[in-house]
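1. Could you look at this predicted model? Sequence included:
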Amino acid sequence: MKWTSVSVRLPRSFTRVWVLTDTGRETTGYVKSSGEWHINCERIRATGAMVLRWRED
């Protein structure tokens, strides 16, 4: 699948997708109903990583 920039569009709320962060790490995550990203991996989330791109699997 092709990576989609978060500036282009977001996935549907609560749909698990693969995300690429600004730290270069890949993990799963989803968008909350408020439009905020939630990164599922605690270790990556603890670094304050921001989601740059996402893709469905």
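-> Yep, that arrived. Residues are numbered from 1 along each chain as shown.

2. only C-alpha atoms for contact and neighbour calcs from this point on.
-> OK.

3. With adjacent residues omitted, what lies nearest to Val31?
-> In this structure, Val31 finds its nearest non-sequential neighbour in Trp37, 4.5 Å apart by C-alpha to C-alpha, 6 or more residues apart in numbering.

4. got another, please set it beside the one above:
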Amino acid sequence: MSWQLASKPPKPFERVWVKTSNGRQTTGYVNSGGDWVINCPRIAAQKPEVTSWRK
């Protein structure tokens, strides 16, 4: 599947692969408030922005 822009998020709580603003890839999801949650604590600690995602 191709990468989608983060401005069009997936369904809430659907786990997807994400690319971050610091060039890392990991899994994440969108919570019920519409905010991205990054599953990897080491990457999340850097507080990057999600730039794109894919299933």
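-> Good, I have the coordinates. Since the structure is predicted, the reported quantities are computational estimates derived from the model, not experimental observations.

5. returning to that earlier point: any idea how many residues pack against the equivalent of the residue nearest to Val31 of the first structure over in the second structure?
-> With TM-score structural alignment defining the correspondence, Trp37 of the first structure maps onto Trp36 in the second structure. As a burial measure, Trp36 of the second structure scores 18 neighbours (other C-alpha atoms under 10 Å).

6. wouldn't Trp36 of the second structure be in contact with Thr20 here?
-> No. Contact criterion C-alpha atoms under 8 Å: Trp36 of the second structure and Thr20 do not qualify, at 10.7 Å.

7. list residues touching both of these two?
-> Here Trp36 of the second structure and Thr20 share the contacting residues Val50, scored by C-alpha atoms under 8 Å, 6 or more residues apart in numbering.

8. Find the nearest non-adjacent residue to the residue nearest the centre of the second structure, please.
-> Nearest to the geometric centre of the second structure sits Val18, at 4.0 Å (C-alpha atoms, centre = their mean). Ranked by C-alpha to C-alpha, 6+ apart and with sequence neighbours excluded, the top spatial neighbour of Val18 of the second structure is Trp53, at 4.3 Å.

9. dump the residue contacts of that neighbour.
-> With contacts defined as C-alpha under 8 Å, 6+ apart, Trp53 of the second structure is in contact with Trp3, Gln4, Leu5, Ala6, Pro9, Val16, Trp17, Val18, Lys19.

10. All good on my end, thank you.
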